[in-house]
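> Sequence plus the predicted model coming up.
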Amino acid sequence: AGSLIGAFAVSANAMLLSRFIEGIGFSASTVAGAGIITHVTSTKDRKWALGVWSSYVPIGFAGMLIGSALILGISDWRTLWLANAMLTVFWAALAFFVTNGWRRRGARGGGDKLLYNVITCFKQRGACLVAACFAMYAAQHISMMAWLPTYMRETYDASTLLAAAVPAIILLFNAGGNWMSAWAMGRAMPSWCLLFAGALGMGITQLGVFSGSIGEGARLGCALLFGIFGGMIPAAAVGSVAVYTPAPSQIGTMNGLMVMGTNAGMLFGPPAMATVRAGTGAWSEVIWLVASMAGVGVVLSLITRPMERNANSE
C-alpha cells in the first residue's frame, strides 16, 4: 500500500505518508520473519538460520540499487514504485499461502500476550546490550552507505554510476559477512565474540576509508573489509535472539527489540556524520565519530560475554 500511494503521490505529504506506511510494513515483516524461522527450524539450527536470514538487508539493498538503475534507465520513478508495490504484493501473497494455518498449531498461553512479552524481553539485559551494539553498527553502516557516493564524487571526482556501484558492491560483501557469522554460530561460536570482532573490524577499516594518507586502492579494500566485518554484527545480533529469548513464543518480540536497535542507529547515524562533515568541512574529521561508535560497540560486546554464558546455561 505504501509503495502504491507513493507511485501516485503528487505532494510531499502524500510521499511522507507512503514512506510511513512502508516503514510499518517493513518493521512488521522483519519481526514476523523471526517467528516464521523459529517455526520451521530446530533449536540446534536456530541461531544459524537467523544469522543467514539477517542478510535480507544487504541483498535487498544491493538488488534494489541495481534494479532501480535498470528501471530508471528505461522509465521514470513512478514505474519503479509500481514495480516495487507489485513485487511486495507477490511475496506477501506467497508468505500468506505458505504460512496460512500455522497460527492454529499448538496451544497459546499467557506468554503470547504482547505486553507480557515486551516486559519480559526488556528484562533481558544481555539482549538490550546486543540491541545497543546493533544500533552502533547501523549508525556506521547506513551512514557509510548514504554518504559514500558523495565522498566518492568529492574526493575522487567519480562518475554517478561508479559512485552508486561501490556501495552496492560493499553491500554484497556485507552479506558475505552475514553468512560467515552464521557459519561460525552454527559451529558454536558465541555471539559476543562475533559482535566484538565485527565492531573492532569496522572501526579499524573506517580509519583507512577516511584516511588521507593511503592510496585509492587501499581505501577501496578497507571499504570492502568494512562490509565484511559489518556483516558479522547483524547475523550475531539476530542469532542471539535464540539465546536470550525466554520462550519460543517470544522470538518475534525479541527480534523486534533488535529491529528497534538498528532503526535507532539508522535514525541518528547519518545526521551525526553530516553534522560533523558540515561543521569541519573535511571528511577526515569523521574518523573520530565513527571510531567512537565502533568503540562503544566493542565495549558493549565484551559486557555481554558473561550474560550470554549465563543465558546458555539456563
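Done, it's in. Since this is a predicted model, take the numbers as computed values, not measurements.

> CA atoms for contacts and neighbours, from now on please.
Noted.

> Please pull up the helix or strand immediately following the host helix or strand of Ser181.
Counting by DSSP states H and E, the element that carries Ser181 is helix 160-185. Elements were assigned by DSSP H and E; along the chain past helix 160-185, the next helix or strand is helix 191-209.

> gap between Thr88 and Gly221?
Thr88 is 35 Å from Gly221, where distance means CA to CA, to the nearest Å.

> An error on my part: the question was meant for Gly67.
On the measure of CA to CA, Gly67 and Gly221 end up 25 Å apart.

> Identify the single longest helix in the chain, thanks.
helix 125-156 (DSSP state H).

> can you give me the end-to-end distance of stretch 184-199?
So stretch 184-199: terminal residues 16 Å apart, CA to CA.

> which residues are in contact with that stretch?
45, 47-48, 51, 133, 137, 181, 229-233, 236-237, 239-240, 294-295, 297-299, 301-302, 304-305, 308 (CA atoms under 8 Å, 6 or more residues apart in numbering).

> Give me the neighbour count for Leu16.
Leu16: 15 surrounding residues under other CA atoms under 10 Å.

> Remind me which helix or strand it belongs to.
In the assignment (DSSP H and E), Leu16 maps to helix 12-40.

> could you say what helices and strands that helix packs with?
Identification of packing neighbours for helix 12-40 by 3 or more CA pairs under 8 Å, 6 or more residues apart in numbering; DSSP states H and E yields helix 2-7, helix 46-53, helix 251-280.

> just the angle between the helix or strand Phe96 falls within and helix 12-40, please?
In the assignment (DSSP H and E), Phe96 maps to helix 77-99. Per axes from the mean of the first three to the mean of the last three CA atoms, to 10 degrees, the angle that helix 77-99 makes with helix 12-40 is 30 degrees.

> So what touches helix 77-99?
With CA under 8 Å, 6+ apart as the criterion, helix 77-99 contacts 1-4, 6-8, 36, 68, 71-72.

> Show me the contact partners of the helix or strand following it.
Remark: after helix 77-99, the chain's next helix or strand is helix 114-122, criterion DSSP H and E. Contact partners of helix 114-122, identified using CA under 8 Å, 6+ apart, comprise 110-111, 127-128, 245-246, 250, 253-254, 257.

> now do 10 Å
Contact partners of helix 114-122, identified using CA atoms under 10 Å, 6 or more residues apart in numbering, comprise 110-112, 123, 127-128, 241, 244-247, 249-257.

> from the chain's centre, how far out does it sit?
Distance, stretch centre to chain centre, for helix 114-122: 23 Å (CA atoms, centre = their mean, to the nearest Å).

> Pasting the second one now:
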Amino acid sequence: MTPAAPLSPPTDWRAVWLVVAAGVAAASHLGKVAIASPQLQNELGLNLGMLGGLGATFAVLGALGGLAAGSVVARAGDLRMLCLGLTATVLGAAIAVPTDSFAVLLMSRVVEGLGFLLITVAGPTLISRIARNEDRNMALVLWSCFMPTGMALAMLTGPWFSTWRDFWAATSMVSGLIAAMAIWWVPRGPSRLAKHEGGGSWGQVWRSPALAMAGTFLLYSLMFFALFAFLPVLLQQRMQVSTTVAGLLAAAASAVNVVGNLAAALILKRVRREALCLSASVVMGLCALGIFLPVAGPSTALALCLVFSAVGGLIPASLLSAIPEVTSGPAQGALAAGLLMQGSNLGLALGPLLIGSAVDWRGWPAAAACVVASALAMAATVARPRPV
C-alpha cells in the first residue's frame, strides 16, 4: 500500500494578516501627503508644485524600480525585504518629523518610497509562500485590498492629528510595530529565493503571461487614478459641494474599491480571470462616460463613481492572485510581482498627468475619451488568446 503524501502545514492566517497590515501601513504613507497638504502649506509654505512632488515620489520610484525590486526580493528573501521596507518607512517618516526644510522632506519621501516599493513586491511573494494552495487565492485577494484600505485610513485618521508632524510620527510608530510583529510571527523562508529554486529567470517571466498582466495593471491604474486624482474637483463642480464634503465623498468612493477586491475571491471560483477583467474594463469605460460627460445628474454621477471603483477592484485582485499560477516558484513570483508593481506605478504616474492635460485642452469630455480609450486597450489586452 502506497503511503499517503504528507500534508502541507496549514495556512498561518495570523502571518497573512500581518503581511496585509504591512501593505496597509505602506499605503497610508503614500496617502498621508494629500490629507496633510493644507497643514504643509500653512506651516512650511509649500506651493502646489512642491506638494505634487512629495505626492509623486512613490509613483516615480515604483515606475523606475519595480523590476529591480523584484530582483532584490528574489535574491535577498521575501521576509527580510518586507521588514527592510517597513524599517525604511519608519526612518523616512522619522526624518521628516523635526524638519522645516522641503529638501529634507523630499528626501524622507524617497526613503519612504523605497520602503513602499519593497513592501508591495515582497508582500504577495511572502503570502504565496506561506499560504496553502487551497487558501492562496483568498490570501492574495486580501492582499489586494491594501491600497484602497491604506489610502482611506490616511484620509480618515489624518484630521485627528493637530499637526502633520504628529501624523508622520504616528505612521512611523505603526510601521515599526508591524515590523517587530512580522519578525516574531511570520515564518522565515529561504534567505535567497532564487538560489533555493536554482535561479529565477527573467526570460521565463517575460515569456509568461506576467507581461500582459503588467500591461493590464498599468491601464487599470491609469484609469483609476485618472478619475480619483481629480474626483474632489469634479464633485465640487458637478454637485456644488464644499471642499470638505467633496473630499469625504471621494474617500468613500475610493474605499468602495475594497468591495470589488473581496468579491473577486468568490467570482473567480466561477468565472475565468480573462472574462472577469474584460467585463470590468467595459463597465469602467461605460461609467466614465456618465461621470465625465454632462449626461447624468450629480447623484447619478456619484453612483457611477461608486460602481467604477467597486468593479475596478475586481482587476487588481484577479491579477495579483494569478501570480502563483503563471510562475514556477517564489523567485519568479517576486520578479512577476515587481513587473506588476512597475506597471501599476506607471499608471499612477501617467493617469493624473494625462487627464490633467486633457482637461486643460478640451475639458472633461477629453478625460472621458482618455479613460474609454484605456478601457478599450485593457479589453484588447485581456482578450488576447493567452491566460491572464
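Thanks, I have the structure now. These figures come from a predicted structure and were not determined experimentally.

> if we can go back for a sec, what's the angle between the helix holding Ser181 of the first structure and helix 46-53?
Using the same axes, to 10 degrees: helix 160-185 of the first structure against helix 46-53 is 170 degrees.

> how about the equivalent of Leu207 of the first structure over in the second structure, what does it touch?
Structural alignment (TM-score structural alignment) places Leu207 of the first structure against Leu289 in the second structure. Residues near Leu289 of the second structure by CA under 10 Å, 6+ apart: 295-296, 301, 304, 364-365, 367-369, 371-372.

> let's see it at 8 Å
368, 372.

> Can you tell me which of the helices and strands packed on helix 12-40 of the first structure is most buried?
helix 46-53 (a mean of 26; mean count of other CA atoms under 10 Å).

> Could you look up the next helix or strand downstream of that helix?
Heading C-terminal from helix 46-53 of the first structure (DSSP H and E), you reach helix 56-74.

> And that following helix, how far out from the chain middle?
Using CA atoms, centre = their mean, the offset of helix 56-74 of the first structure from its chain centre is 17 Å.

> by contact count, what packs against that helix?
Using 3+ CA pairs under 8 Å, 6+ apart, helix 56-74 of the first structure sits against helix 77-99, helix 160-185.

> Drop anything exposed from the contacts of stretch 184-199 of the first structure.
Neighbour-count burial (16 or more other CA atoms under 10 Å) applied to the contacts of stretch 184-199 of the first structure gives 47-48, 51, 133, 137, 181, 229-233, 236-237, 239-240, 294-295, 297-299, 301, 304-305, 308.

> What's the local residue count around the counterpart of Thr157 of the second structure in the first structure?
Alignment note (TM-score structural alignment): Thr157 of the second structure maps to Gly67 of the first structure. By the measure other CA under 10 Å, the count of residues near Gly67 of the first structure is 15.

> Check Leu114 of the first structure too.
12.

> Report the separation between the equivalent of Ala263 of the second structure over in the first structure and Ile204 of the first structure.
Taking TM-score structural alignment, the alignment pairs Ala263 of the second structure with Met180 from the first structure. To Ile204 of the first structure, Met180 of the first structure is 19 Å away according to CA to CA.

> same question, Ser159 of the first structure
Distance from Ser159 of the first structure to Ile204 of the first structure, by CA to CA: 27 Å.

> okay, those two: which has more neighbours?
Ile204 (19 against 12).

> Tell me who's in contact with that one.
Ala291.

> The residue most central in space within the second structure: what's its closest spatial neighbour, skipping adjacent residues?
Nearest to the mean C-alpha position of the second structure, counting by CA atoms, centre = their mean, stands Met147 at 4.3 Å. Nearest residue to Met147 of the second structure, sequence neighbours excluded (CA to CA, 6 or more residues apart in numbering): Ala27, at 5.3 Å.

> which element is the one you found on?
Going by DSSP H and E, Ala27 of the second structure is in helix 13-44.

> That helix aligns to what range in the first structure?
Using TM-score structural alignment, helix 13-44 of the second structure finds no match anywhere in the first structure.

> before we move on, back to that, just name the most buried of the helices and strands packed on helix 56-74 of the first structure.
helix 160-185 (a mean of 22).

> Now do that helix against helix 56-74, angle only.
Using the same axes, to 10 degrees: helix 160-185 of the first structure against helix 56-74 is 160 degrees.

> that older thread, quick one: residues contacting the match of Ala263 of the second structure.
Met232.

> Distance-wise, check it relative to Ala138 of the first structure.
18 Å.

> now swap in Ala272 of the first structure and tell me
13 Å.

> hang on, the earlier thing: could you save the contacts of helix 77-99 of the first structure as a markdown table and add columns showing distance to Phe20 of the first structure?
Below are those laid out as a markdown table (distance: CA to CA, whole Å):
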| residue | distance to Phe20 of the first structure |
| --- | --- |
| Ala1 | 11 |
| Gly2 | 7 |
| Ser3 | 10 |
| Leu4 | 13 |
| Gly6 | 10 |
| Ala7 | 14 |
| Phe8 | 15 |
| Ile36 | 24 |
| Ser68 | 21 |
| Ile71 | 24 |
| Leu72 | 23 |
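
> Would you check which pair of those lies furthest apart?
Distance extremes for the contacts of helix 77-99 of the first structure: the farthest pair is Ile36 and Leu72 at 34.2 Å, using CA to CA.

> returning to that earlier point: buried sites along the longest helix of the first structure?
In helix 125-156 of the first structure, counting by 16+ other CA under 10 Å, buried: 126-145, 148-152.

> Need the three-state assignment for the counterpart of Pro246 of the first structure in the second structure.
With TM-score structural alignment as the criterion, Pro246 of the first structure lines up with Ser328 in the second structure. Here Ser328 of the second structure is recorded as coil under DSSP: H, G, I helix; E, B strand; the rest coil.
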